[in-house]
Structure formats: structure tokens, C-alpha cells
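My questions are about this predicted structure, shown below with the sequence.
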Amino acid sequence: MLNSFRSVWAANIQLQQIRCAHRIRGKAPIFCRTIKERLDELNYKDEIYTTRVDIGLPQMKKLTESSRQSRLEHLKKIKADKNLEQLARNHTLQIDLNEAKKEWLNTLGPQHKKQIADHYGIFEHLYGEGYFIPHLNLEVLYDLKNGSYLPVCTGNDIKPAEALEYPIVNYETDPDSLWTLALTSLDGHLTEGDKEYVHWLVANIPGNSIEKGDTIVEYLQPIPLKGTGYHRYAYVLYKQDGNITYDITKVTATSPLKDRTFVTREWYQKYQENITPAGLAFFQTNWDISVRDFFHKVLDTKEPVYEYDFPKPYLRPQEWFPRRKAFNLYMDKYRDPKQINKEYLLRKLKDEDPFKAPPPPLKFPNAQPFPKNMPSWLRLHEKKIRLGWGRVNDV
């Protein structure tokens, strides 16, 4: 009995968890900040810069309770119509898209445009903490010269060659009102990244007659630089309280780009008592050949070209005597890829004559003998060139 008790006692001693003493890393808990306090400090944002301000016009037609009720009754009536349901199931239901778009613009369209503009960062880069709901529908159409027109919607893709000339602009308004139309590029300033280029600025527009307004900055086609990806271009329509004279130097189509430097936020703050944004339309664009023609023919200068600087891959330190590695491939790892491509291109052009037909390809490329003293790495290299394998296809 005593022996069994001792065995149980020994087993309990062996299974008991013993915690060893340890030192506290850092400050004592009573002096440290909690994880919540640390996160609040890291994520702190000043309310002055995070509180958004509506700088636009109020909603022109507010939805009353009776209009909401009539819309609900109309929806119930449509859902109860079995004929419409049968047409929809048979894919024969026809809807007037113009009427649907008109209804959308009068109800949820402005809110949707504002949400899309927030997604693209339009308001943030134009006005900082300011924003507006575009209650006035701004129609901008580019003439493609083939009987069709390309509209500017909310972030659609338009090539610079499709926007060489100023567009047709239309909006519904009182003919006695005055407006200002501005087109600015939010990306791609050549010298100052936080500024814009103004591509078109027309002031004191009576009603929707753009041609009768005062053109302060003549229209300039989009100029997204090669290698910089997509650029955003925004049309903003401002309602004026009266006739206004902007303190901006007149810019022509052939003026240097530095004369078009513009900051919408500063310009709006200066004239915010006299103008209010009401309409918005914006698009995206990327480089095409018309941008090169603009720099060469209009500005008479070289076209700036950019390329993305990818992070360099890790390469182990170069060895004097690398084992089991091809000589040419190993050495090319530590060379500039552009220089390698240039050598391949020069080697290819060396054997070409514009006045002679290219030599016929070998029927059995690798049946042609190589010199006996040719190194193995060079032999493999020449075989790939004959077969058209590998890097030779890059040029």
C-alpha cells in the first residue's frame, strides 16, 4: 500500500508543470501603453483634414414623400404584371434605355457619380477635403469624324488620338445663367507632381453656348507620357453668380506646358464666393502615337519616355570558378539586360541587307558541322540561334 502511494505521488510530481522565472522585456506593464492606445496613435488623423465639406449646389428636385410613394406603387404594379414577367422570361422584353437613363439621372445618378469619383480619387486630388454631388448632368462628346461620337462618362477609356479637338459640351440650364468649364489633368505634371495641367478653361458661358464664352486657356489634347500608365482628366462645370474675370494669363495652343500649370484647390479657394461646382465628367487615357506627334510638331522638343524601375532580383556574389553553370548564361546574369538586347539586335542587323532577300533557312540546322575547337557553351548558343530558341526571339 505504501509503495503504491509513493508511485502515485512520484507520477504527480513528474506531471506537474513548473514555470521558470523570466525577465520582463521592455517596460513594466503598469508603465506601458495598451495595444488600443498604440493603434489609436498610429491611425490618428486630424479632423480638420478628414472632415469632408460639401461645396456643391443643393439638390434641385428633392424627392418628396408623395413621389416616393408613387415610385413604390409603380414597382408593385410592375411586379404584379404577369405579361411583363413572361416577356422577361422569353428574353423579348424591350426597355427604352433613354427613358431609363433619364430616370436614373433624376434619382440615383448623381449619387452614383459621386461614389465613382471618390473611387478614382477625383475630389481628393481636386479639392482636398471638399466634394460635391453633380446634380447637373454634364454631357461631353468627342467627334470621331466617322459619324459617331465618343461620350465622356465616369472613368471610361479615351485615347489621345480620339480627343485631338475640343468636344461638344451640353447641359440643361437657364439661358441667362453664366458658367465656367474647366478641363484639368490630375496626373502627369512634368516638373511638379502635386500640380496639374489645365487643358481647357472657358469662362462667362451664357447658358450652354460654349462658343460664346471667354476662352482663357485654349484646348489641348491629352498628353499621357509613355510609360506612366493611365492618366485622369476631369471636366468640371462651375455655376457663376455673375460675370467674373479670372486672374489667369491667356494660354494658346502653342504655349509651353509650364504656362498651363494649375492647382484647382488654390484657384477654387480664391473664387469660391463667385463659383460653385455643379457638373462632373471624367475619363482615363494612356499613351499613343499622337502624344509623340504633339511633342515633336507642336512643342518642337523631344518626347519624355519613362519606364518602371522594377526592384532588382537577388543575385548571389559572383564567383571566380562557378561549378556546373553555363559560362555565357552565368556571365549574362551580372550584365545590363538592355546591353544584352542591344548586342543581339546589332548581331541580327549585321547580316541583313535591305536590297537582298534573306538567306533561306537551313533544312537541317544542326546537321551543319561546327568547328572542332568551338567551346561547348558557344556550340549550344549557336544551336539555339539556328533553331530560333531562347533569347534570340526577343529581338
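Everything's here; your move. Numbers count the residues shown, from 1 in each chain.

all contacts plus neighbour counts: C-alpha atoms, from now on.
Noted.

Would you state the helices of the stretch 101-250 of the chain in chain order?
Assignment of helices within the stretch 101-250 of the chain using DSSP state H, counting those that start in this stretch yields the ranges 109-119, 122-127.

Counting by contacts, list what the shortest one packs against.
What that stands for is helix 122-127. Contacts defined by 3 or more CA pairs under 8 Å, 6 or more residues apart in numbering; DSSP states H and E place helix 122-127 against strand 130-131, helix 264-271.

In addition, the following structure is provided for comparison:
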Amino acid sequence: MYFLKSVVFVICGSILYSSCLATEHNPVIDAFNREAISPDLIPKAPEGLLTVQFEKGIKANLGNTLSIEQSKKKPVDLSWPSSQEAFYTVVMTDPDAPSRRNATFAEFKHWIVGNVPGLKINEGKIIADYRPPSPPKGTGPHRYILLVFVQPRGKITFKEPFTPSDKSDGRPKWSVKKFAQEYDLGDPVAGNFFFVERKK
């Protein structure tokens, strides 16, 4: 009888341990859900962390606040769980244009680079050049969301014309969800985001 009880205890303990592992929180998913990025913007939050580093070691950190000055130039380094054999699309979008409460121009497209081989974003095709965060004064903090999609069929022939950084054509009222659907990108594999607010 003692032996049977011990066996039952070991089995139950293993089940409980496995259950705990299965329900362990993912900080990326938790942060995206907390800020309503998913399911409002994308159906499913990414599981992987996109490391985003700007100049002087400034990093995005799942909802930290950066200044306009800190984010005025495109990131100097991006990394995510990747394969050297795959191609990726990197997107940055603002769903709070002109404000989170009154997002009539949402989303605002800030950056798109497609056909990125592995982590070599400088070798990808720039579809929309980096447009730095510049939220209007008095509109509160804006969420600037960066997402990485794997291209399941390899290289893509993108139909969008190139958008330079100083042009706004095609940037307002954009949708990352529709973009992903159009090119069959599925759910993002990695992501990150930060806030920027203009107070003066």
C-alpha cells in the first residue's frame, strides 16, 4: 500500500510539474495582451522577443518610455530567434494616431523592411523608410510596435511603392493585419514595443 501511494504521489507530482511548465507566462505575450496590442491589432501575440536597440545603447523593453530624441533614428541593431535560411519582414506601426482615444488615422506606418535574409536587415528590401515617432502634443503616450514575420514561401515581390522617410503618402490608415494577410505572413514570430509622448 505504501508503494502504491508513493507511485501515485510521483505521478501526480509529475503531472503538476508539467502543468506548471505549460502555463508558465511568456513576458512578450503578457505585455502585448496587457496593452491590448493583441487581439486588437494582431490576432495573436508573438512568442519571441525582438531585441530593439537604438543609438547609445537605448533599447525598447516591452512598454518602456523613450523620448523623441532617443528614437529619432532607426534602430542600430535588431535581433530575434531566426534561421539563416529564412526570409523575414520587419514592421513598425503606431495604432494611436492621432491619439489612443481618437485613433482616426490609425494605424500609422512607420517602417517596413521585407525579404530580410536571417538577421541581415540591411540586406532587406526597404518598403517604407524609417519614420521616427513624432506624436502630436497633448495626445498622450503612443505605442510604437515592432513586429517580425517569417516569409513562409521565401522571397516576396511586394506591390507597395517605396515610401521615403519624408513622405506621408500611404502611411496613415494602414493595417498591419491586412498587410500580413495580403502576403500570407501569418502571425508575427517576434515583437517588442515602446511608448513615446510629446509633452512640450
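Looks like it arrived, so ask away. As the structure is a prediction and not an experimental result, all values here were calculated from the model.

Need the TM-score between these chains.
The TM-score (TM-score structural alignment, normalised by the length of the second structure) is 0.79; 176 aligned residues with a CA RMSD of 2.4 Å.

still on that earlier bit, point out the most buried one among the helices and strands packed on helix 122-127 of the first structure.
Looking across these with neighbours counted as mean count of other CA atoms under 10 Å, the highest average goes to strand 130-131: a mean of 19.

Next up, the contacts around Asn243 of the first structure.
Leu178, Asn204 (CA atoms under 8 Å, 6 or more residues apart in numbering).

and the gap between it and Asn274 of the first structure?
Distance, Asn243 of the first structure to Asn274 of the first structure, by CA to CA, to the nearest Å: 9 Å.

again, but for Asn106 of the first structure
For Asn106 of the first structure relative to Asn274 of the first structure (CA to CA), the value is 26 Å.

and these two? which has more neighbours close in?
The neighbour count for Asn106 of the first structure versus Asn274, taken as other CA atoms under 10 Å, is higher for Asn106 (17 against 14).

what about whatever residue of the second structure lines up with Leu178 of the first structure, how many neighbours?
Taking TM-score structural alignment, the alignment pairs Leu178 of the first structure with Phe87 from the second structure. Using other CA under 10 Å, Phe87 of the second structure has 24 other residues around it.

wouldn't Phe87 of the second structure be in contact with Gly118 here?
Yes. Phe87 of the second structure is within contact range of Gly118, at 6.0 Å (criterion: CA atoms under 8 Å).

picking that back up, and the helices and strands packed on helix 122-127 of the first structure as CSV, adding distance to Val140 of the first structure?
Formatted as CSV, those follow (distance: least, CA to CA, whole Å):
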stretch, distance to Val140 of the first structure
strand 130-131, 21
helix 264-271, 20
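
Of all these, which one is nearest Lys338 of the first structure?
Nearest to Lys338 of the first structure among those is helix 264-271 (40.6 Å), distances taken as CA to CA.

The helix or strand just after the closest one vs the second structure, average distance?
Once helix 264-271 of the first structure ends, the next helix or strand along the chain (criterion: DSSP states H and E) is strand 275-285. Superposing on the second structure and averaging over aligned pairs (mean CA distance after the TM-score superposition for the first structure), strand 275-285 of the first structure comes out at 1.2 Å.

Please enumerate residues in contact with strand 275-285 of the first structure?
Contacts for strand 275-285 of the first structure (CA under 8 Å, 6+ apart): 55-57, 132-140, 152-160, 222, 224, 230-241, 268.

If any of the residues you listed are buried, give me the ChimeraX selection for them.
To isolate the buried ones among the contacts of strand 275-285 of the first structure in ChimeraX, judged by 16 or more other CA atoms under 10 Å, type:
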select :55,56,57,132,133,134,135,136,137,138,139,140,152,153,154,155,157,158,159,160,222,224,230,231,232,233,234,235,236,237,238,239,240,268
